[in-house]
Structures are given as structure tokens and as C-alpha cells.
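Student: Pasting the sequence and the predicted coordinates here, then a few questions.
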Amino acid sequence: MRNILHIFLLLSVYTITAQDTYIQCGTIIDVANGKSILEKTIVVSGDRIKTIDNGFTSGTNEDIVIDLKTKVVLPGFIDMHVHIEQESGPKTYTKRFTDNEADVAFESTVYAKRTLMAGFTTVRDLGGTGVNIALRNAIDKGLVVGPRIFTAGKAIATTGGHADPTNGMKKELMGNPGPKEGVVNSPEDGKKAVRQRYKDGADVIKITATGGVLSVAKSGHNPQFTIEEIKAITETAKDYGMLTAAHAHGDEGMQRAILGGIKTIEHGTMMSDETMELMKQYNTYLVPTITAGKQVAEKAKIQGFFPEIVAQKAAAIGPLIQDMFKRAYKKGVPIAFGTDAGVFPHGLNAKEFGYMVEVGMPIKEALKSATITNAKLLGVEDKIGQIKEGFVADIIAVDNNPFNDIHTVEKVSFVMKEGVVYKR
């Protein structure tokens, strides 16, 4: 009896592991070549794409068949700039004093699920309280539904800078935050802050090279790091194998960030032609976040939505980003897809595609920026970003061909991440 039970268990395990998923696709978008490929079947085994067969195949009776014959299939999108812990609103500035870490964590799970359901299977989180690290781990363990996260943990600022967590507080609460809290004022502080992020479990490093829009501080664009401080941060990050990003609206801060070794410039609002040439020279990527710019400009018109000091900056800076992107693209600046989701509601990330295409970027290049380009920047170009044999099965589907209408990617009807179907 014991031997029979043992054989039954072995057969059960074999049956489960042998089961593959056959996704019958009417059209697959080849993002590498900007082409539509008709009538293929993606065979998924475990979390990987096993084969891509011609025509519509269905395997054996034990295999799963998913009919996407009327759909257009793409690799899961990658957003290089989100803030998964929160969404901006009138209560944002008081929630710092009323919300516990657990409150932030529970809200973040809602935003994570919404992001995945919108077809974004991977994101880079560029700064929160540190809950983003725990969220990443929970998603990796299968405890929470959400995208694959590469996170900066807490962004690094200077005293009073855009990511100083005590901005806008009364003096008794300001204290003197240092590298542990992500506030630095010297090259040595910068090194310590990077090492602390590594210790905390962050994947990437983000600095706020200039002032910003949503912080309760006067300037939205002044430079806030010296080149020496930035070099200390980027060199240390390189030692620890961490990609670097810099929030930057002002031109001088951007130039210091580029010369200091930063790999991606976030926003880039006031970028000059000279800085664009510098970006090309140093192969530094622009992450434009046009959607966020439009959102803050619109919300600045609503009385009381932002504190007055923030509303003034939002009204001045927000409307400039799309035009800057247009100039940067025409200049040949390397572009990576990123939205700043969290400044606007999570799940609307795909609106960025439309804004990019609207001012001259071809649809095939916009799609490539959110797949192959971002996978390469994250160092996982051999795993994600394409529908390709041996790659992780991050697969989404939409109703129409995005080459004909880019806005179709704003309504994703199917989501698979790592071989698991989350939306069908």
C-alpha cells in the first residue's frame, strides 16, 4: 500500500510539472524589429517561454490552452519611474503625520496590483519610505500581487533638498537627518548613504539632483549636489552593482549629474541643447515622465489641492516636460520609458505612450523604450522585455494593434507574469 501511494505521489508531481500553457496568439508584436507577427502559439513551461510555434497548437490533454486569436500580444511593459507606496493628493502632506508604516504598506498593495493589471510587469520604484523594499519581497514570495520591483528604497537628498523627509515640518520635528535617512552633505556622507541603501536591500540608487515640484520647499529646479558628492555616490553605487538615477528639473543640476556619472535623468524639464549633447556624449538616458507633468499642471488649477508653495511650482514646471521631450528626442538623446506614477493614479501608466507619440516619437520606438531599452538598463535584457524563447513569460494582450492606435495599450485585457495568469 505504501509503495502504491509513493508511485501515485510521483505521478502527481510529474503531471503538475509537465503541464504547459499554450497561448494561441492572433498577432505578436516583435518589439525588437517593430513588426507584427501573425498566428503563433507561445508555449510556456513554468515561468519561461519554452517555444514559439507556427500556427495554433494545443499540446496534449493535460496542457492548458489560452485563446488569444483575436488579440494582439506584447511583452509586459517596464516603467522606470514609479512611487508604488502612495498617490499624490490633497491629503499627502498630512498623511506623513497620520499614517503608520502598516497603513502605507496596505495601500501599496492596492497600487501594486493596479499596476500589474495595467500590463506593467516590471517597475523601478524611485523612492519612498522603505516599505517599497518589503513590498518587493512580498511580491517575490507570492504573498502580494504586483509587478517585479527594482527599488531605490529611500531617495538621497541634501539638507532641505527635494527628498529631505523633514521639509515643511516645524523646527521641533525637523531634527538633523543624515545618511541613514537619505540626507547627505559631503562625499563621505554620500558613500555612507549608498552603503546604507545597500544594507537596507535597495536595488538602485536615486538622488534628487535639483529641487522638485511636490516637496514643500521654495525652488523646483536649483542644483542641490556638488559634482564631488555625486561622483562619490555613483562610484560607490558601481562598487555595489547598483544603477543610478537623478531627479532633475534644472539644467545646471542635470549637467552635474551627467558629469558625475548618473545613468538616467528623471524629468529633465529645463534641459538645454548643451545638456542634450552631453547626454548623448555620456550615453545618459532621459526618463521623461510626461504624464506626471500634465497631472501636476492640471491639479495646480484646483484651489487647495497642493500647498501654495507647491502649486506655484506645479503650474510653472508641469507644462514644460512634453515640449522638452520633443526636443530631446529630435536631438537623439537616449530615451527610457518612465511615468512617475504615484504623482498621478497608478494603473494609468500607459498614457505616457500617447504623449510620447503625440510629439513625434514613432510607435515602435515608444514600445521599445518600455521593453528592450528598460530591460537593458536594469541589466536583465536576457530575461525580460521580449517575447522570445528562454525569456521569462511576462506576456500581455490588447484588443487592437498598437501600431495602428497606440492608445489601445491603455486597455490591457490579458496579463501573465512569470507564467502565471493574473488577468484574462
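Tutor: That came through, no problem.
Student: contacts and neighbour counts: CA atoms only from here.
Tutor: Noted.
Student: Pull the distance from the helix or strand harbouring residue 376 to the chain's centre.
Tutor: Using DSSP states H and E, the element containing residue 376 is helix 374-377. Here the centre of mass of C-alpha atoms in helix 374-377, compared against the chain's by C-alpha atoms, centre = their mean, to the nearest Å, lies 11 Å away.
Student: and the following helix or strand past that helix, what other elements does it pack with?
Tutor: Sequence-wise, the next helix or strand downstream of helix 374-377 (DSSP H and E) is strand 395-398. Using 3 or more C-alpha pairs under 8 Å, 6 or more residues apart in numbering; DSSP states H and E, the elements in contact with strand 395-398 are strand 64-75, strand 412-417.
Student: For my notes, confirm residue 41 occurs in a helix.
Tutor: No. Assigned with DSSP: H, G, I helix; E, B strand; the rest coil, residue 41 falls outside any helix and is strand.
Student: ok so, going back, among the helices and strands packed on strand 395-398, which is nearest residue 85?
Tutor: With C-alpha to C-alpha, the closest approach to residue 85 among the helices and strands packed on strand 395-398 belongs to strand 412-417: 20.9 Å.
Student: and the angle for that closest one with strand 64-75?
Tutor: Strand 412-417 and strand 64-75 are oriented at 100 degrees to each other (axes from the mean of the first three to the mean of the last three C-alpha atoms, to 10 degrees).
Student: Show me what counts as buried in stretch 212-225.
Tutor: 212-225 (16 or more other C-alpha atoms under 10 Å).
Student: let's bring in a second one:
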Amino acid sequence: MFLRGFLALCLAGAAIPAAADTLAVTAARMLDVETGRVIDNPRIVITDGRITAAGPAATTPAPAGARGLDLAGLTLLPGLIDMHVHLSSDPRLGGDRALRFVRSFQAVMGVAHAKVTIEAGFTTVRNVGSDGFDDLALKQGIENGYIPGPRIVPATYAIGATGGHCDTNQYPAEFEFARPGIADGPDAIRSKVRELHRRGAEVIKFCATGGVFSAGTSVGAQQYTQAEMDALVAEAHMLGMKVAAHAHGTSGINTALRAGVDTIEHASFADATSFELAKKSGAWFSMDIYDDDYILAEGARNGVPEENLAKEREVGLKQRQNFQAAHKAGVKMVFGTDAGVYPHGDNALQFAKLVEWGMTPLQAIQTATVNAGQALGKAGDVGSLSPGHFGDIIAVAGDPLGDVTVLRKIAVVIKDGQIVKDAR
């Protein structure tokens, strides 16, 4: 009778529901990043890419027919989140070295960088600036199964003022070329935000001050007026997008915070006023405090001009000191590395620096999990192992609350309930 009924449904064209894909993961321990509680002998159930249950295995049964994955001896955490990467950049191509390659070479590099990033345990990244819509190409390639990589929140082109950090200033005056991210004045900036949104940007990144790796800019000089920043932020927020402001200098940081930006990138010369403005507005600081070690050790060998290395020497220690001061003042922090300025896949090196400069291991882990999920506006999707979140899990040997450097050696990576890496 059942077979005749089943055949009748098929002949009538009725849809047969697909069986749910369910994975049940067990391990020695699970870290609840929201509370810091460690759960022994946990089980996490992932159905069709989302976590449906998580807790002690004794009280969290595996559904019938679920695939089992026993990660004996390992500790489970949510997939990590890096809020500041440039997947199509490579630090070894400093100065003019990148000009030796066709422009599409950057997207090809991005494929390799996406792979090492997810294998390092970073299942979500915010790509805050790329040429040629490379981040969109990578996102589409990953989402359609062509290449492995993290979930990408793309900014496409970073927006900036003529002659500023987001412009291209290092070539002779007679050179002419497209500069798709450049906009001046409130109306042009609003139009640029709309255009990038139309093209597929999910976050807006703009340059509020000069920077280390641009030519002819003072690292701390403000580059947009209050009216220009107000227009940019208002337009992005109206379109439902978050805003990230590249800002090293004090005045640029504070102007951006008054405009209502969601994250301050770098925040090198933030002061007490910056801290109060950030706490009042709810903005997050994304401070890449590992970079200095790599840039000063390898920059000259990588072709970085002395002008840029001098600016890094100006910024490095001060940024770390202000990170410590901001954390003590209660400013909210997220994990942003600026990977692409140093090698992709080494993102987790920054955890030790966060601890060295004042965070507990749990606080450092929270910057790359629950905090980052909130700052992205995706707290229900990423950054936690609670039911409803994407099935993004990493597994490490050892205790990350006792030694945060264990996050540099990821044994297993699961994204959307699918095993991406198993290096046990």
C-alpha cells in the first residue's frame, strides 16, 4: 500500500521532501564563548547547515540517521571571524612588485588565500577593500562550490578622497587610470555608496585618515570632513549596511565616531575622547596589533618603500598602547588582522598579542567569535555554538583558555556542517 501511494505521488508530480543532512559532533570539551563555561563530553547537532542542538552528550541525543564525528581529545569552539582582511593582497608584493602581474592575478591569489584562511579556522571574514570586485568573485566561487574558503562579507572598493589613503598616488603626474573608489563631497559620496551597494557590497569601508601603505599621505591626517562622513554613514545605514572607517589619526577617528560608524579600523592614535565616543555610540574598535612585528621584520625584503616603513615605526607601539588603554576603558573590541599586510593563514598569531596587551584568553577569543558576530549584525548566524547558528566549528588540542596559542594549530574545521579540514 505504501509503495502504491508513493508511486501515485510521483506520477502526480508531487514533491518528495529531501532527507535532512544531519551531523552529530562529539569531543572532549566545548567552549561556550558567551559565558566562558567549558562543557565536558559535548555533542553538537547540525542539520542542513545549522546547529539544532548543543550541550552535554548525555542530554543531547543524536537524531536517528545522523552522521557521527567523534573528535576525541579535542576542544570545540565556534568558527573564527576576522573582521579585516584583504584576500586578494599578498604582503610579498610590496611597493610596485604587483605591477609585474596582470590585474586578474589578484583574484587568482585570492583563491589560495581563501583556502589557507578557512584551514586556519576562520570560517567568516569581512573583506574590507579589493580591486576589480575580486571579493565578490571569491564569494561567488565559494558559495557555488568551486573553491574552498570562508564566508565573505564583501566591501568591494574602499571609498576615499582624492589624493588620500584609498587613492593611488605613487605614479608620475601624467599617468591616468580608473580610480573607482574615489569620491569627494557629500553628494558624490552618497552616490558612490549607492553604486557599491548596487554592485554587491555588504559593508562600506572608507578611509577617514591617511595610512601606512599609501604614498604621500600623513598616517594620521584626516581626509574627509564631518559633512562628508555624515553623508556616507547615513546613506549606508539607510541601505542597511554597516560602515567600517580606516582611521589612524585622532581627529579622523573622532569625526568618524561622531558620524556614527560601526567599526574603527586600526584606531592607532585614539584618545580618551575616542573611547567615550565609541562607548556612547556602541562602535567597535578593530585593532591589528600583530602587524607591526611582521611589517618591520619583513617589509624591506618584501619591497615596501622606506616611506611606508617609517610610518609603521610611528604607528606600531602607540597603537598597542592605545589598544591596552581602550580595552581598560571598556571600548568594545573585535578581531581584525589586516591579513594581506601579513601572510594569510597566520591570522591566529594575533590572539597572543591581544593577551600580551591586556586581554584574558577568553576575551581575546570573544573578539573573534561572539563580538564579531554582533558587530557584523549577524549575531544569530555566526560567532556562537548556540542552536540556530551556522554549523561552523573548529577543534583544537589543548585548552585555549589556558594557552590561546593553541588556536594557531587547528585540527578540524567544519563549515555549514561540512568537514573542510581534518588534520588529526
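Tutor: Nice, thanks for sending it over. What you are looking at is a predicted structure, and each value in this text was computed from that prediction instead of being measured.
Student: Quantify their similarity with the TM-score.
Tutor: Once superposed, the chains reach a TM-score of 0.92 (TM-score structural alignment, normalised by the length of structure 1), with 415 aligned residues with a C-alpha RMSD of 2.5 Å.
Student: What range does the helix holding residue 376 of structure 1 cover in structure 2?
Tutor: Aligned using TM-score structural alignment, helix 374-377 of structure 1 spans residues 372-375 in structure 2.
Student: And the contacts of the matching stretch?
Tutor: The set of residues external to stretch 372-375 of structure 2 that reach it, using C-alpha atoms under 8 Å, 6 or more residues apart in numbering, is 81-83, 262-263, 284, 334-335, 366, 379-383.
Student: That one vs structure 1, average distance?
Tutor: Superposing on structure 1 places stretch 372-375 of structure 2 at an average distance of 1.2 Å from its equivalents, by mean C-alpha distance after the TM-score superposition for structure 1.
Student: now the helices and strands packed on strand 395-398 of structure 1 in JSON lines, with distance to residue 317 of structure 1 and mean neighbour count?
Tutor: Below are these laid out as JSON lines (distance: least, C-alpha to C-alpha, whole Å; neighbours: other C-alpha atoms under 10 Å):
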{"stretch": "strand 64-75", "distance to residue 317 of structure 1": "33", "mean neighbour count": "21"}
{"stretch": "strand 412-417", "distance to residue 317 of structure 1": "31", "mean neighbour count": "22"}
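Student: Which one, of the ones you listed, ends up nearest to residue 176 of structure 1?
Tutor: Closest approach to residue 176 of structure 1 among these is made by strand 412-417 (42.6 Å; C-alpha to C-alpha).
Student: Closest one of the contacts of stretch 372-375 of structure 2 to residue 326 of structure 2?
Tutor: When the contacts of stretch 372-375 of structure 2 are compared for distance to residue 326 of structure 2 (C-alpha to C-alpha), residue 284 wins out at 10.5 Å.
Student: That closest one contacts residue 262, correct?
Tutor: Yes. Residue 284 of structure 2 lies in contact with residue 262 (C-alpha atoms under 8 Å); the separation is 6.3 Å.
Student: Can you give me every residue that contacts the nearest residue to residue 318 of structure 1 once chain neighbours are set aside?
Tutor: Nearest non-adjacent residue to residue 318 of structure 1, counting by C-alpha to C-alpha, 6 or more residues apart in numbering: residue 293, 3.9 Å away. Applying C-alpha under 8 Å, 6+ apart to residue 293 of structure 1 gives the contacts 314, 317, 318, 319, 320, 321, 322.
Student: So residue 293 of structure 1 lies in a helix, does it not?
Tutor: Yes. The assignment for residue 293 of structure 1 is a helix, going by three-state DSSP.
Student: counterpart of it in structure 2?
Tutor: Correspondence of residue 293 of structure 1 to structure 2, assessed by TM-score structural alignment: residue 292.
Student: sorry, back to before: what about the residue nearest to residue 318 of structure 1, distance to residue 59 of structure 1?
Tutor: Residue 293 of structure 1 is 48 Å from residue 59 of structure 1, where distance means C-alpha to C-alpha, to the nearest Å.
Student: Residue 188 of structure 1 now?
Tutor: Taken as C-alpha to C-alpha, the span from residue 188 of structure 1 to residue 59 of structure 1 is 59 Å.
Student: What of residue 219 of structure 1?
Tutor: Distance from residue 219 of structure 1 to residue 59 of structure 1, by C-alpha to C-alpha: 61 Å.
Student: which stretches of the stretch 101-250 of structure 2 form strands?
Tutor: 122-127, 151-154, 203-207, 242-247 (DSSP state E, counting those that start in this stretch).
Student: which ones are touching the closest residue in space to residue 237 of structure 2 that isn't next to it in sequence?
Tutor: Counting by C-alpha to C-alpha, 6+ apart, residue 243 is the residue found nearest to residue 237 of structure 2 once chain neighbours are left out, at 7.8 Å. By C-alpha under 8 Å, 6+ apart, the contact set of residue 243 of structure 2 is 203, 204, 205, 206, 233, 236, 237, 261, 262, 263.
Student: What lines up with the first one in structure 1?
Tutor: What that stands for is residue 203 of structure 2. In structure 1, residue 203 of structure 2 lands on residue 204 (TM-score structural alignment).
Student: all helices in the stretch 201-350 of structure 2, in order from the N-terminus.
Tutor: For the stretch 201-350 of structure 2, the helices defined by DSSP state H, counting those that start in this stretch cover 226-238, 250-259, 272-281, 291-298, 306-329, 349-356.
Student: Residue 129 of structure 1 versus the residue nearest to residue 318 of structure 1, what's the distance?
Tutor: 23 Å.
Student: Repeat that for residue 362 of structure 1.
Tutor: Separation of residue 362 of structure 1 from residue 129 of structure 1 (C-alpha to C-alpha) stands at 37 Å.
Student: give me the number of residues near residue 272 of structure 2?
Tutor: Residues lying near residue 272 of structure 2 (other C-alpha atoms under 10 Å) number 13.
Student: oh sorry, the question was meant for residue 97 of structure 1
Tutor: 9.
Student: Over in structure 2, find the residue span stretch 111-126 of structure 1 aligns onto.
Tutor: The aligned range for stretch 111-126 of structure 1 in structure 2 is 113-128, by TM-score structural alignment.
Student: roughly how far out does that stretch sit from the chain middle?
Tutor: Distance, centroid of stretch 113-128 of structure 2 to centroid of chain: 8 Å (C-alpha atoms, centre = their mean).
Student: ok, now which ones touch the residue mapped onto residue 80 of structure 1 from structure 2?
Tutor: By TM-score structural alignment, residue 80 of structure 1 lines up with residue 83 in structure 2. The neighbourhood of residue 83 of structure 2, defined by C-alpha under 8 Å, 6+ apart, consists of 125, 126, 127, 286, 334, 335, 336, 337, 368, 372.
Student: Right, I'll call it a day here.
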